[in-house]
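any chance you could fold what I've pasted below:
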Amino acid sequence: MLPLAGIRVLDVSQVMAGPFCCMLLGDMGADVIKIEPPKVGDQTRRSMGFRLKGDDSPGFLALNRNKRSISLDLKTDADREILYALVRTADVLVENGRPGVAARLGMGYETLRAINPRLVYASISGFGQSGPWAQRPGFDLIAQAMSGVLSATGLPGSEPVKTGVPVGDLGAALFAVYGILSALVGRQTSGEGQMVDASLFEAALGLSIWETTELWGTGRSPQPLGTANRMSAPYQAVQASDGYFVFGAANQKLWLSFLEAADRLDLEHDPRFATNSDRVANQAALIASLHPTFARRTVAEWVDDLLAKGVPAGPIYDYGQALASEHVGARHMVQDIAHPVEGSFKALGFPVKLSDTPQEVRYPPPLLDEHREEILAELVERGLIGSHQMEDATRT
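From the prediction side, this is the model:
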């Protein structure tokens, strides 16, 4: 039995942060019911500029395994009553509308808490449920820009660069999972649920550990460093004879091991590079002095030589190379998921492994409204709606 078996989650969210949060809960065994607008569903179903075989985009497929789907028009009284019936059976609800939208649809926290006091209600928004920016529309790019992340990313003197991975969206999803699980544990003692308020802005800011430390420690806002590190040097990408690789000599022991591997023991007593603090302060001079040395060997030679000395190092792979690597295969990070329309499609595996209850794909990403009759029948069986409501709510 998976750890979250018996926990029911209502996924009333779209696009990335909310669906990713709910998928992670589903991967751990939660019964996730995805509640979507009629006809169009989650807007990610029609996003991206390419398709596989069916109408649903690969982006939707990547974010919605281990869920069942029912479409409800929450602007109608009849479908809101079905939502309320589902809320009576639920442990968690996740929504990611702009603050106030859920309340206007009759599914605000106070409304649903009155129906089910044990409900853990998670809201994921651009800037949170309070504060002067709360009503601003929120996208990952905006969160990265206004949190400071954009200002510290890229190369010195270059135009603004966002992180390639959407840290605001995915970070908010992860923080929401953390809050939801904490609230579920707390409910065991209190007997009551609570509201979880997560935002893209605070996720991006909350991940800015080194950057805020530099600001408060020096009084200066961090500037872009390319691939270099704010707290350690050398720790970045450098150019070998045939391309770039990365390595990190992030403490004094590794620094000395690196000098030995690089045959640059002359730098051991250079006062500019005597300590890690000195090397960080003189990072540009350090890399300049090492540039001719790196040009003497290939990427493969450098990686092998540094690893042999215990210095962390690696080539720079693109996603095709990374996903084709033996290590990814050994860690089962690519899986083929059977699907009623696609036949099968590739998806990322589970990034956390559980020894005794390994995750599994119990449901492929659902077709829109695929599980309507099944979900309504469960509500009838529990006596939460009448059979006539099921008949009225069944759409062709």
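
C-alpha from now on. contacts and neighbour counts both.
Will do.

ranges for the strands of the stretch 51-200 of the chain?
Assigned strands in the stretch 51-200 of the chain, in chain order: 67-71, 92-95, 120-125, 195-199 (criterion: DSSP state E, counting those that start in this stretch).

and for the longest one, what's in contact with it?
If you take CA atoms under 8 Å, 6 or more residues apart in numbering as the criterion, strand 120-125 is touched by 17-18, 91-99, 109, 129, 138, 172-173, 176, 180, 183-184, 193-200.

run the last query once more with 6 Å
92-96, 98, 193-199 (CA atoms under 6 Å, 6 or more residues apart in numbering).

what's the angle from it to strand 195-199?
Using axes from the mean of the first three to the mean of the last three CA atoms, to 10 degrees, one finds that strand 120-125 and strand 195-199 are set 20 degrees apart in direction.

now strand 120-125: buried residues?
Applying a neighbour-count criterion of 16 or more other CA atoms under 10 Å, one finds 120-125 buried in strand 120-125.

the contacts of strand 120-125: which two are farthest apart?
98 and 193 (21.7 Å; CA to CA).

and those two? Which one has more around it.
For residue 98 versus residue 193, neighbours defined as other CA atoms under 10 Å are more numerous around residue 193 (22 against 19).

for the buried residues of strand 120-125, which one is nearest residue 81?
residue 121 (17.9 Å).

name the nearest residue to the most centrally placed residue in the chain, sequence neighbours excluded.
For the chain, the residue lying nearest the average C-alpha position, counting by CA atoms, centre = their mean, turns out to be residue 170 (2.5 Å). If you skip the residues right next to it in sequence, residue 170 has residue 17 as its closest partner in space, 5.7 Å away by CA to CA, 6 or more residues apart in numbering.

ditto for residue 58
Computed as CA to CA, 6+ apart, the closest residue to residue 58 that is not its neighbour in sequence is residue 51, at 6.4 Å.

one more to line up against the first:
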Amino acid sequence: MELLKGIRVLDLSRYVSGPNCTMILGDLGADVIKIEHPKTGDGTRRWGMVGMGMDNPYFLSVNRSKRSVAIDMKHPEGRKLLKELASHSDVMIHNSKAGSLDAIGLGWDILHELNPRLVLCEITGYGDTGPNRDRPAFDFPTQAESGLMSVIGEPDGTPMKVGVPILDVATSLFACNGIQAALLHRERTGQGTRISTSLLESALACMTNVMSDYLVGGTEPVRWGNGHPNLAPYAAFRGSDGWFTIGVATEGQWAKLCDVIGRPDLAVDERFAVNQSRLAHRDALNSVLQPEFAKGSREHWLGRMKASGIPCAPINTVPQIVEDPQVHAIGIIEKTDHPTLGGIRMVRSPISVNREALPIRRPPPTFGQHTEEVLTGLLGLSHEQLENLRAEGAIR
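Next comes the predicted model:
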């Protein structure tokens, strides 16, 4: 089911935060027209693995369900084309520095006058105002600056980043949520809306309980490694042959865990009887539990804990989770045909509608694959006009 069928998205974004947002919209049925620079394309086309070209895994990961059109937005003729495309679109999104569209004559006032029903989504690094307004931003530096890295890693180790561009992804989700709310608002009022978010704002919003511990509880968060600041045992342990995790969140689960490992005495030990006491004696608790877990295999303990209703899971590698029976059952890894790579596997949208998973509607486009299709089909340009625009460097 294409819930956003009939919605056209003009995507001027690059890298990850914007493209991931528009990919979600495309998966939901929107017609996403991705604008790429005629010479360089999206920046992630150059983030390829060794030996791979512009259609590399990084670009593929956030750019399915789109059409690629190569236009130079800084070229006068390119700007004219973008204005025409904006007049035919429902949503326009970019993730350049604040004010960048105004600088080339494509700011909100001009776009809103051109198309009053247009929803404009702007993703920036630091927001619309303030001393850092004009700074560019990427995921890793923002993880550092936002305080997120200060709570990731071992207590005495180096601060660590999340191993995926988590703030780009989170920002894309906030942006997508805002866009769809703006489209609903437009249905009620007939008017488009300008919405915005930033990597920094999204980072702070993602720190949920950690931020609240400081703002409300007055406690400065620290690194707990795989531990949890508010729960214990909530950590990683090693069996005789591999690692697994336990997430005990209630006293009932704690009592069950004590029975599973054959240590019911721990449930009544005053150091461990309740969560607050276990937090106060976290090191002692771990020093008791780890030797017990070392006596059995990972699968032994996971089997017993699952049978008792204790939240637990193995620490899988990527190859292991790809082959996991549950992953196969839900079918989230799907095969699709790509114009240059042939059959490839991708993680499809995690959204289902009426219990039917959203399929991969379009494979990620090749560079400028749909320039002619869009400019002739949507804007009505002739082949002669296209050749003139190519000769001028306005399009690819």
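
fetch the TM-score of the aligned pair.
The TM-score (TM-score structural alignment, normalised by the length of structure 1) is 0.94; 392 aligned residues with a CA RMSD of 1.8 Å.

picking that back up, pull the contacting residues for the residue nearest to residue 170 of structure 1.
169-170, 173.

distance to residue 229 of structure 1 for the residues you listed - can I get that in JSON lines?
Converted to JSON lines, the contacts of residue 17 of structure 1 look like this (distance: CA to CA, whole Å):
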{"residue": "169", "distance to residue 229 of structure 1": "23"}
{"residue": "170", "distance to residue 229 of structure 1": "22"}
{"residue": "173", "distance to residue 229 of structure 1": "26"}
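
wait, which of the residues you listed is closest to residue 351 of structure 1?
Proximity of those to residue 351 of structure 1 (CA to CA) peaks at residue 170, which lies at 13.4 Å.

just confirm residue 205 of structure 2 is within a helix.
Yes: with DSSP: H, G, I helix; E, B strand; the rest coil as the criterion, residue 205 of structure 2 is located in a helix.

on that earlier part again, what is the burial count for the residue nearest to residue 58 of structure 1?
The local packing of residue 51 of structure 1 (other CA under 10 Å) involves 15 other residues.

touching, it and residue 59? I think so.
No: judged on CA atoms under 6 Å, residue 51 of structure 1 makes no contact with residue 59 at a distance of 9.3 Å.

in the stretch 1-150 of structure 1, which spans are helices?
Here the stretch 1-150 of structure 1 has its helices, by DSSP state H, counting those that start in this stretch, at 17-27, 58-63, 77-89, 101-104, 109-115, 140-147.

just give me the mean distance for the third one relative to structure 2.
In the superposition with structure 2, the average deviation recorded for helix 77-89 of structure 1 is 1.0 Å (mean CA distance after the TM-score superposition for structure 1).

counting by contacts, list what that helix packs against.
In this structure, helix 77-89 of structure 1 packs against no helix or strand, with contacts taken as 3 or more CA pairs under 6 Å, 6 or more residues apart in numbering; DSSP states H and E.

show the contacting residues for residue 161 of structure 1.
Residue 161 of structure 1 is in contact with 150, 153-154, counting by CA under 6 Å, 6+ apart.

go again using 8 Å as the cut-off
By CA under 8 Å, 6+ apart, the neighbours of residue 161 of structure 1 are 150-151, 153-154.

can you list which of those carry over to structure 2?
For the contacts of residue 161 of structure 1, the contacts that are reproduced in structure 2, applying both residues aligned by TM-score structural alignment, their matches' CA atoms under 8 Å, are 150-151, 153-154.

circling back: now render the strands of the stretch 51-200 of structure 1 as CSV, adding distance to residue 386 of structure 1.
Rendered in CSV, the data for those read as follows (distance: least, CA to CA, whole Å):
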stretch, distance to residue 386 of structure 1
strand 67-71, 17
strand 92-95, 23
strand 120-125, 26
strand 195-199, 30
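
any idea which of those gets closest to residue 145 of structure 1?
Taking CA to CA as the criterion, strand 195-199 is the member of the strands of the stretch 51-200 of structure 1 that comes nearest to residue 145 of structure 1, at 14.1 Å.

on contacts alone, who are the packing partners of that closest one?
Counting by 3 or more CA pairs under 8 Å, 6 or more residues apart in numbering; DSSP states H and E, the packing neighbours recorded for strand 195-199 of structure 1 are strand 120-125, helix 167-190.

ok, average deviation of that strand from structure 2?
By mean CA distance after the TM-score superposition for structure 1, the fitted strand 195-199 of structure 1 averages 1.3 Å away from its aligned residues in structure 2.

what's the answer for stretch 171-187 of structure 1, then?
So stretch 171-187 of structure 1 averages 0.7 Å relative to structure 2 (mean CA distance after the TM-score superposition for structure 1).

which parts of that stretch are buried?
Along stretch 171-187 of structure 1, the positions that meet the burial threshold by neighbour count (16+ other CA under 10 Å) are 171-177, 179-181, 183-184, 187.

how about residue 169 of structure 1, what's its match in structure 2?
Under the alignment by TM-score structural alignment, residue 169 of structure 1 pairs with residue 168 in structure 2.

what about its match, how many neighbours?
Other residues lying near residue 168 of structure 2 total 25 when counted by other CA under 10 Å.

verify the contact between it and residue 139 for me.
Yes: if you go by CA atoms under 8 Å, residue 168 of structure 2 and residue 139 touch, sitting 5.9 Å apart.

touching both of the two, which residues are there?
Counting by CA under 8 Å, 6+ apart, the residues touching both residue 168 of structure 2 and residue 139 are residue 199.
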